[in-house]
Structures are given as C-alpha cells and as structure tokens.
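# Sequence and predicted structure are below.
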Amino acid sequence: MINQRIRTAGVAAFITATLIGSNPINAQQELTVHMNETIAPIQPTMYGIFFEDINFAADGGLYAEMIKNRSFEFTLPMMGWTQPNSDRHSFNEESGYALPVKYAEGDANQNFIRVQVKNAEGYELHNEGFRGMGIKEGEAYRFTFDAKQMQGNVSSVTVTLLNDAGKSIGEAIIPVSGSEWASYKAELIPNETVMKGSLKLTFEGTGELGLDMVSLFPKDTWKGRENGLRKDLVQLLADMDPGFLRFPGGCIVEGRTLARRYQWKKTVGPVEERPNLINRWNTEFEHRLTPDYYQSFGLGFFEYFQLSEDLGAEPLPILSCGIACQFNTGELVPMDELQPYVQDALDLIEFANGSTDTPWGKVREDMGHPEPFNMKYIGVGNEQWGPEYIERYKVFNEAIQFKYPDIIIVSGSGPFPEGDYFEYGMKELKKIGAEIIDEHYYKSPQWFKENATRYDSYDRNGPKIFAGEYAAQSVAIASPENKNNWDTALAEAAFMTGLERNAEVVQLTSYAPLMAHAEGWQWTPDMIWFNNLESYGTPNYYVQKLYATNRGTDLISITQDGMSLTGQDDLFASATLDSEANEVVLKMVNTSDKPKEIVLNFEGKKVKSQGTVQVLRDDSLTSENSFDSQEEISPVTKAISVKGSTSKQTLAPYSLNVVRIAFKK
C-alpha cells in the first residue's frame, strides 16, 4: 500500500483552515455512492508499468552497471574511455596506450583492448561512466574484469575511484597472471560521496595486457542480486504495486531498421555473450543528441521477467511484427520471410512458460529459473498502422492461437487516438476478433479532461482496451520544454476516473515514458527522474501510485443527480469496492481553482464511522517536484468521519482525493 503520511492534528487543521478560509465555497454537491450493485470487476492488471529504454532508463539507469562500454563493443570501441597520459600521437616518450582488438566474429563480444604499458608510472586508463559515476561513501562496490598477459611482465592492475576533482576516494590492487583469459575481482569502499566520479586503471610492470568486460556495480542492488538492478529505482516501482510490467518498450521494439530492432533471443544467456546495440533514441531528437547511447542488454528478457515476478506483476512483452518504426524507415519484412519473426514469438512463450525439457525452457533453467514465469500476455507490434500491420498481425495471431490458445494477444491501434490510422486499425482488428487493443495518446491537459468520457460509448462486447502509453504534454508532443507539473498530473487524474469507470472495457493502463536521467534524457515528460545518486517521483507518479494502490476489486457507481461525474462543474469521480479489505474506495478530482463542499451518501451497505482521505494537491498548476524538493507534491493522509450513511467533505482546489471507508459485512 501507499506510504501513508498521517500529519499531526495541528497541521491537518491548518490545511483545512487554509482550504476553506482562502476561497468561497460553492454550494454543496450531493453525491450518491451506489454500493448495492457492482458493475464489473477491476482487473488486477488495471494499473501497471510501461518500461522503455529511453532517457538512459536501462544502461545508466535501472541496470546498475557503472562502466560505459565495458566490453569495448560500441561503434567506436574506445568511446567512454580516455588515456590522459598517453603520448602515442606525439613525438614525446610514450607512457603507453590501449588499442581495440577484434578477436571474434558474430554479434557478441567481438572486441577486447590490448593495453601496451611502456611506463608504469605514467600510463592511465579512465572510464567516465554514464554522465559520471554516482559513488556513495562507505558502500561496497564490486569491480570485475577479464585479463590475460600477452607480453612482458604486467603483474597487477590498480583500480581507483576518483571524485569529480580527480582525487582518489578508494582503490584496490589486483594481481594478474597467465597467458589465458581469466576473471578477476575486487571490492572497493570509497571514503567520499560524489555525483560525478570516474574510474582509473593503472598497471604494475611493463608489457602488453589484454582487457575485457571491465565492470563496476554497487553490491547493494535490488534484492542483493550480484550485478543487478538499481535499488532505489526498483523500489519506486515496487511501491506502486503494479499489475503488469510491459517491456522492453515502445519504439525500441521496432528499431529504425529491422536489423536494429529489439531481438529478445540476443538478450538472454550469459551477459558477456549478449551483443551490444546502438540505441534507436541516440540521435532521434536534434534537441538531445546522445551518440553514446547503446544497449548492453545486461537488462534483458530474463531480467524483465524476473523483475515482473519480484513486483508481483504480470509480464507483458512486446515483440516486433516485422515492421521497423514507421516514423523512421518503415522497413517491411516480406510476407514470405515473416516466419522467423513469428517463431520468435512462439519461442518466447516457450522460454517463459515451457518445461525444462524444451529447448527454450532449458535456457531459462540454465539462467537459474527452472520454474515457469507463467506469462499470460504477449504483444505483437507497438505503434504500427495500416494494411501492412494488419496483414502481419493476422499471421502472428493465427500461429499463437493455434499453438498456445490460452495466451492473450495484445494488438495495437497505431500511434494516435483518432484519425485514419486509428479508425482503420480498430475496424480491422475488430473483424479479426482481437482480444486487447493498445491505444496511445500524448495530448494536452485539456484533452485529457475533455476525454474522461472516451470509453463510455465503447462496445462492452468488443475488444478490451489497453491504454498502453499516455501522458499529458504541457507544451507539445516530444517538446523538450514539457514539464511534469501539477497541471499535467491533475488532468491525468481526471482522465483516469474515466478509465476506471469503464473497467468493463479498459483492463490495462500505463503512463509513459517511465524514467529519465537528469542529464541523459531525450523525451519529456517522464514519470520518474533520477541522477547518479538520487531519484524521485513526479506528481504524475503519485497520481499513478494512488490509483494503483487503491485499485479495489469491483467497480460501482458514484453519481450526482443520477449522472456520472465526468467534469460537470470541474468535478470527476469514480468508485470501487475492495472486497479484500472490505472498504469502499472513491477517487474524486477537483480541477477548479475553488474548493468544493460535497456530501457523500452511501447506499446499499452500512459504512463505519471513520475513514481516511489521501489528498494530492497544490495551489499552483505549474508546480513540480525536483531533486531539491522531491515530495513538494505528494499525498497527505487525514482521518475523516461518517455520520450514519453520510460524510461531508471539502475538496481542495486542484486536488485528487482518495477516500477509503470500511463497510460492514
């Protein structure tokens, strides 16, 4: 459940006085909560998480590796590495140098570096990390590398952590020996906390040493897994109690070209055998060019499934349908060459769910998880549109349904919530009998408020809806000036009452994108922001968290004069019963600049005399959270009272209010 911060009576009284005393209160609004009849179950998947490797969300973010280009596989093999004392290109005496060597064919780990040490007192090799390295005083860091002696007598490697002034804050000396590749490790405990540290390697002796897979991880990762995930970021996700985890993203699935699409089979097995791939977002936006943005796939499909399991969330992988991003090349695989793509989908189901006697089930077992992941959903395509998508989707749909009839297939309606692409896709997918259709919308806050009734008219017997990517844009789609301000979050809160009210149709929802590095982002807005040391949830995060942790189990209605609250007089509302907690749960959103005095009348069940309300609000629509003020906009919990079957509440201006009251069986 959400971390409830019960304020003292004095603070609560001050808040109440401020809300009521500073603005004239409108006339009372009588609302009726109909508890005697449920409309539809709220699916456990109603509120989930969309993850995409954009904004340095994986390498440099959730995946806790601190070394950039650890295996020298970037297009420029020495990117991320510097040799400040190397004089190889001058006429001065050389201290030494490192050169990449290609020693393997194929996709994975083709390169290592040959370090030529001519002057052990002078040669240094540095790694800059991902916009620096966040290093914490007193915490343990695990340094590993592969090495072999090639010539001469280089006998040890010294690894040093540096602060932003280049001073040592921790080091270890690791002896090396032998002409065959061997793995080495050391533990470092720094004596200083720095935001933008770096790593330095120096050497004892002279000669040539081969180096590969140079890696640095904090030991304190999520669940203590060696070389695992960044703990604070996963904790923010776990605190949301998500119903599903969609991965590995949106457009990242498609690739700019088919050759650069996401291929899940290349992301499982030993980490050192997974090939690197340039990230499709590296130079997508002129305003944020990031040519050093690559995917190491240390966070691969196994890790995504494992994370889903950790979070108690249904895994929802999305696969390429044989069409590259249509905003880029739109490259198509010919229909007579589509079978390998379809086989990838079938093999993924076997990897996730198959017995250890199957080829891909055995791969899962070898990775340490003999039990199946019990995947129920699979997505085919991300934001594809037009006849080309429908033609290919039909092939996937037929093959998956034939071999795995219990798997639920998620299709897509394209990148927009209206227009020709959308109308065509919805029409054709309905003809096929699609089970779940993914809709995406990046629109203004006003659009979100005006579309709280979007699903009221959807066919209750038609396909179910996955609101798979949505976020209010304060300026415009993909504008670098977009903000995660209270205006956007409040509009999303209002819209989400419409998602919940239509739980008969809408069964999965997720905000997007999920994460952004403060210095490595390409797209805004984003739900969670982080730097090398810290992370925080935006107001949008807290809206999502409040809905997800107060989901309830059954939809009921809340009305005014017999009508649902869909924005009349700037008031939006939805209601559920939580049969597990025996509580009624109300979400009420006041989007006006004035407080609202409401009377809640509970019908059909007897409610208890006390409850709580979690209030998320701010006086200014332009307010934001930040690293300096991480909980500027965050929920405050207060006690409320009920007299008989009635409770009077004052909804503050610009507020989301989540009420929970126990009912008698």
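Ah, there it is. Numbers count the residues shown, from 1 in each chain.

# CA only for contacts and neighbour counts going forward, please
Will do.

# which residues touch Ala471?
For Ala471, the contacting residues are 441-443, 488, 492, 511-512, 525, by Cα atoms under 8 Å, 6 or more residues apart in numbering.

# Quick check: the gap between it and Ser413.
From Ala471 over to Ser413 the distance is 17 Å, taken as Cα to Cα, to the nearest Å.

# hang on, the earlier thing: so of the contacts of Ala471, which ones are in strands?
Here DSSP state E is the test, and the contacts of Ala471 give 441-443, 511 as lying in strands.

# Nearest to Ser655 among these?
Distance to Ser655 across these (Cα to Cα) is lowest for Tyr511, with 19.3 Å.

# Leaving out sequence neighbours, find the closest residue to the closest one.
Tyr470 (5.1 Å; Cα to Cα, 6 or more residues apart in numbering).

# wait, doesn't the one you found sit right on Pro445?
No. The pair Tyr470 and Pro445 fails to qualify as a contact (Cα atoms under 8 Å) at a distance of 11.2 Å.

# which of the ones in strands among the contacts of Ala471 tops the neighbour count?
Highest neighbour count within the ones in strands among the contacts of Ala471: Tyr511, with 25 neighbours (other Cα atoms under 10 Å).

# Let me see the contact set for that residue.
Contacts for Tyr511 (Cα under 8 Å, 6+ apart) come out as 49-50, 468-471, 527, 544.

# And those, which is closest to Ser641?
Nearest to Ser641 among the contacts of Tyr511, counting by Cα to Cα, is Gln544 at 26.0 Å.

# Wasn't the closest one part of a strand?
No. Counting by DSSP: H, G, I helix; E, B strand; the rest coil, Gln544 is located in no strand; its state is helix.

# Phe56 versus Ala516, what's the distance?
Here the criterion is Cα to Cα. By it, Ala516 lies 6 Å from Phe56.

# Presented hereafter is structure B, for comparison with structure A:
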Amino acid sequence: MKKQNLTLTIDATKATSKVSPLHYGLMTEEINYSYDGGLYAELIRNRAFLNDAKNPAHWSSVGGATLMLDTEGPVNTALPKSLKVECMAPSLGVANDGYWGFPITSSTSYKASFFVRGSVGALTLTLQSRDGKTIYAKTRVPAVGEGWIKRTATLKTGNVAPTTDAVFTITTEKPGTLWLSLVSLFPPTWNNRPNGFRRDLMQLLVDLKPAFLRFPGGNYLEGNTIAERFDWKKTIGPIETRPGHMCPWGYRSTDGMGLLEFLLWCEDMGAEPVLGVYAGYSLRGEFVKPGPDLEPYIQEALEEIEYITGSVSTKWGAQRAKDGHPKPFNLQYVEVGNEDFFDRSGSYDGRFAQFFDAIKAKYPHLKVVSTVGNEQPASKRVKSRTPDALDEHYYRKAADFIRDSPTHFDRYDRKGPEIFVGEWGAHEEIAPWLPPSRSLPATPSMKAALGDAAFMTAMERHSDFVTMQCYAPLFVNINPGGRQWRPDLIGYDALRSYGAPSYYALKLFSTSVGDELLKVSLTGAPLLASVTRQSKTGKLFVKYVNPGETPQAVSIQLMGVKSVKSEATVTMLAAPPDETNSMEKPTQVVSKTVKISGVKPEFAYTFPPHSITLIQLET
C-alpha cells in the first residue's frame, strides 16, 4: 500500500470569523427515565399514586396491610388520589421499591416528606433491604390525626456498603387506617437545592462546560396529545400543586422537573436557557389551526417568556420571585415547537409566522428558531417568515458522518439563518428506531464516538453560523425497562453513573474551544479536523479525527506564526471501534493527556488509528 503524504495546513494569519459563544451545549427531554429516575433526585416512584388508574404501582404491603387507591377527601385537586392503608395489627404498612431500588451509601442523610392522616399512632420510616433483614436507616414520626398534615423527617445511614438492594417503608405503631399522599424522599442534591438534582449526574454535565441547555424537549414538549403537552404553568410552585402528566415515552412524569428547575439547572451549570415553546402540534397528529384558535397558545408562550425574563413588576416575573428566584434569567433563543416536519397538516408555516410576529412584537431582541431545517425537504420549510435560526437533527451511522462531514456545511449560505443542530448522535450500524437496536447496549461504542467527533469537526469549522449544537439523547437509565432509545451519552442506575466514549469525545471538544475560527486544510485525506484560537492568549486548539485502521503521519504546518512553544499538550481518545464503557467498566475508554516536545511552525505528528486528538499549541 502506498504511504499517504498528509499535510495539515493551519492559516493563523487572520481569523476567518468568530466562533459562536454558544457552540457547545446540551439537549434534554423526559426519555429513558432522564428526569424521574434520573437527574431529578426524587427516590420514591409513583409518589402521588397516579401512575396506574387502579393499582398503587411500585407500592406493596408490609406485614399484610390492605392497600387501595382512594379518591375521597384528597389533599387538593392536583393530588386527587391517596393511598388508603388498613392495618389490622401494629407494625404494618407499605413499602416503595423506588426506581429500581434506592441508592444506599454510608453516612448519608435522606429527607422524607409526605401528607398523612389517620389514627394509627406514631409512624416508623425505614430504608431497608428488600428481604427486611437489614435496616440501613430508621426514624420515628409523631402521631397524626384525622386531618391531612404534612410530615418531614430525616433518615441517616451509618457505615454501610453501597447498594441498591433497598426499599422505603412506612409502618404504624397501632392498628387502624392510614392515608398517604405525595410521599417523597431525596438524597443529598447538587448545591443542596430542595427538589434538586443528583450530584453525580450534575458533575458529569458541569464537566462538559456547556454553554446552553435546550429544554424541555423534544417530543416531551409536544406530548402525544395537546392535553399531554408540557404545560409549563402546571410545573411551577410547590410540588404538591403539580399534577404531573403522561410523557410520550410510555410513563408518567411527576413534573418535579418544572420550568424553574430547568432554569436553575442552567444557572448551576453556568449555561444559558434555550427555550422550546409549545406551538400547537402534538405527536399523534392533533394540531391547532393558525388564527384565533392558536392565540391562547401564543399567549401561553409569551407568559412563559415573561416568567423567565420579566422583572418582579410583571405578573409572571412576580410569580417567579414568589417561587424563589427574583432575578430574571437571560434568554436569547426561543424555539417554536419541535420537529414540526412531522406535521402532515402543513400548518407549521402559518403557526410559526403567528408565533414569530407575536414574540418579535413583545421581545424584539429574541431570536426565534424554526424546527424545520435544511435537512428536510424544501416543501416543509418556513417560507412566510425568515427564521433567525433553523433547528436541524441528524441521527446517522458513524460511517455516514465520517463520509459526509468534510463537506457537509460547505454548501450552506453563510448569510442565511443561523444553524442550530438541536439533536445529533452517531450509531454504529442499526438505526435507533429499528427493533433490533433494542438488543444493543444503551450507550455507544468507540465506533460511534469517531462518527460523533467527525461531525463535531464539521460543525466547529462552521461555528460562525452553526451557532449551537447538542448531542441527544443525553441520559439513559440502564435498568431493564429504563430505556426507550439508544445510543445515549450518559448511563446510570440508582447508585452509579458513567459516560460513553461519545461523552469523552464531546468533552474533548466542548472544554477546549477558542473564540476565533482559523482556516484549515488537509492534503492526502478527507478533512476531519478543525482549529480554533483563543484571541487573548494566542493558544490554538487543533482537533483531528483518524477513524481508520492505520496510523496517520501528518505534517502540521502553521502559517502566519512566527514562533510556537516547543512543548504542547495532547489529549487523546483512542480505542478499538468495538470497545465501550459500561457500568462494570465505566472508564474502559477515556481520554488521556500527555506532553510532547519538538513543536515548531512545521512539525510532524502521528495520529493513532481509531483516535480523536486535541493538540493545544501556544503561539
């Protein structure tokens, strides 16, 4: 085989453009138990007894107590059912099995709260093994009476081995009948926020240094029906006022992750919110005709924007302050709907125009995003208005990303609307929507990571008009029944979590990007590289993907650079294509950082096979 003569030329004479400050971000929605059973730290499953119409799903009898759902005398209209527990003897009660168990760790305090009524004496709360032989934590709650009262308690573990083999129980001191509603249990949360997030999952996200968060979804925004959309007004305020709703992925959402929680999530990561507003189309085909019928939904969106950005002198800004956050949040982008290319009615152009005009009239500084991009047929795109940005979605084989990335965005009009790649992700061979994919691991292999990285070089080379991009889906609960889609970036169970190889590829890119874009070319092979510069320091971030089976010896030429520090930092993710990470081997494929010497304005570097490499050069 003839040896390739590869030359990577970097023109540092002059930046071609500015890199969008929002280029790397995160996309989220309720799928794969991403919120309930995932990032949202609530440990009780079916806390409001609404997951099943007839049975108290995930609740079981302790000691022979009789359980039944009761609609008489509820706490409020948002909590229309309670669990009636008939105890014919003392020490009877109920147990909850959690989201595939409970995360038991040493010296950990768990905060419980619940509404309760009934004359059964004091209550005992425990975290214990499923067989009841081991008590991990225990506390006693004073007696209650005939009227609803909210009780809180803390359970603290001692020195125990980490396990998910646990249930949460409530048992009575005396025989009698007990009613329970909104039973909640939280472990320690990120920044110790009440109603907060899992610490390990937040740490994985913060480590990516995301510039924005696109929320609340995705299909989750639309719902299967209009009634099941993300109705933001029902997700704010105390959790006992949030009724929850069915999410489109086959399970019920508590709405504990409400609008304010999304905004606090952004704040905790130092990221900007990118808001998706419901635009009158739901997944099973229901839609709202443009015109008067759509006006209530437009008003709903305007009020949502006011809740996020309004001063405390506005109605919804005052409500945000009442909910605990007087300071307005920064907002630049509002996306109208989600994947409206699926709307067969052809109504999106009219719906978008109506939203666009209303948002621009009240908030002229906001950029309004269309959910139909250039990857869709021209017939589906918005024509009556010029969107500020187009949301494009790409779920492709790794090989297709590798083949297409060198030229994909070259054909775009740089003067056209900004491009927001709001969902993308490489899979190995079998498409995520095909049944055989269900037998594959929930998180992808190194092969997919190479495709992801190839596409990231393309987006970064055009990051002046590809202003935002985010991988999807972000999360997956790996327990049986916990996932509805693959591949996913981060896997977890109740106790542990890990990043896929694609997570480490994204981290390599998102944490090392300059603010200036440099022109780069490669002779001898397709261009799977990008280079940005940090204007304040002159540091160059050179990213290079070698998806092939052989090393690539490359001559790197720096044009317009008088001198360069002889030592450079190299961060590399390299592994055979089939290697991956898992709960058993969470760090099988991770990036490694080394120093190299002998760097000059023209120097040679050999990129290993199946590798993603970042070289940081100081000029």
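Sure, I can see it. Everything numeric in this text was worked out from a predicted model, so none of it was measured.

# which residue in the first structure lines up with Met456 of the second structure?
Correspondence of Met456 of the second structure to the first structure, assessed by TM-score structural alignment: Met496.

# my guess is its match contacts Ala452, does it?
Yes. Met496 of the first structure is in contact with Ala452 according to Cα under 8 Å; the separation is 7.2 Å.

# need the helices for the second structure, in chain order.
199-206, 219-222, 259-269, 295-309, 315-322, 348-362, 398-404, 446-461, 501-510 (DSSP state H).

# wait, which of the ones you listed is closest to Gly285 of the second structure?
Among the helices of the second structure, the nearest to Gly285 of the second structure by Cα to Cα is helix 219-222 (10.4 Å).

# In the first structure, what range does that closest one match?
Against the first structure, the aligned range for helix 219-222 of the second structure is residues 251-254 (TM-score structural alignment).

# need the contact list for the aligned residue in the first structure for Ile478 of the second structure.
Using TM-score structural alignment, the equivalent of Ile478 of the second structure in the first structure is Ala518. By Cα under 8 Å, 6+ apart, the contact list for Ala518 of the first structure reads 529-531.

# The second structure: which residue goes with the residue nearest to Tyr511 of the first structure?
Under the alignment (TM-score structural alignment), Tyr470 of the first structure maps onto Trp424 of the second structure.

# for Lys638 of the first structure, same thing?
Counting by TM-score structural alignment, Lys638 of the first structure lines up with Val594 in the second structure.

# Test my guess that that match contacts Val570.
Yes. Val594 of the second structure lies in contact with Val570 (Cα under 8 Å); the separation is 5.3 Å.

# So between those two, which is more surrounded?
Legend: neighbour count by other Cα under 10 Å for Val594 of the second structure and Val570, higher for Val570 (19 against 10).

# I'd like to know how many residues surround the aligned residue in the first structure for Gly256 of the second structure.
Counting by TM-score structural alignment, Gly256 of the second structure lines up with Gly298 in the first structure. Gly298 of the first structure: 26 surrounding residues under other Cα under 10 Å.

# which residues touch Gly298 of the first structure?
59, 63, 267, 271, 274.

# The third one pairs with which position in the second structure?
If I follow you right, that is Thr267 of the first structure. Thr267 of the first structure maps onto Thr235 in the second structure, by TM-score structural alignment.

# Contacts only, for that match.
Neighbouring residues of Thr235 of the second structure by Cα under 8 Å, 6+ apart: 242, 244, 255-259.

# give me that answer again for 7 Å
Counting by Cα atoms under 7 Å, 6 or more residues apart in numbering, Thr235 of the second structure makes contact with 242, 255, 258-259.

# ok so, going back, point out the most buried one among the helices of the second structure.
Mean neighbour counts were taken over the helices of the second structure using mean count of other Cα atoms under 10 Å, and the top value, a mean of 28, falls to helix 446-461.

# got the residue ranges for the strands in the stretch 451-600 of the second structure?
For the stretch 451-600 of the second structure, strands defined by DSSP state E, counting those that start in this stretch occupy the ranges 466-471, 475-477, 490-492, 497-499, 516-517, 519-523, 529-533, 539-546, 552-559, 568-574, 592-596.

# Could you give the residue range in the first structure aligned to the third one?
Read it as strand 490-492 of the second structure. Taken onto the first structure by TM-score structural alignment, strand 490-492 of the second structure occupies residues 528-530 there.

# Thank you, goodbye.
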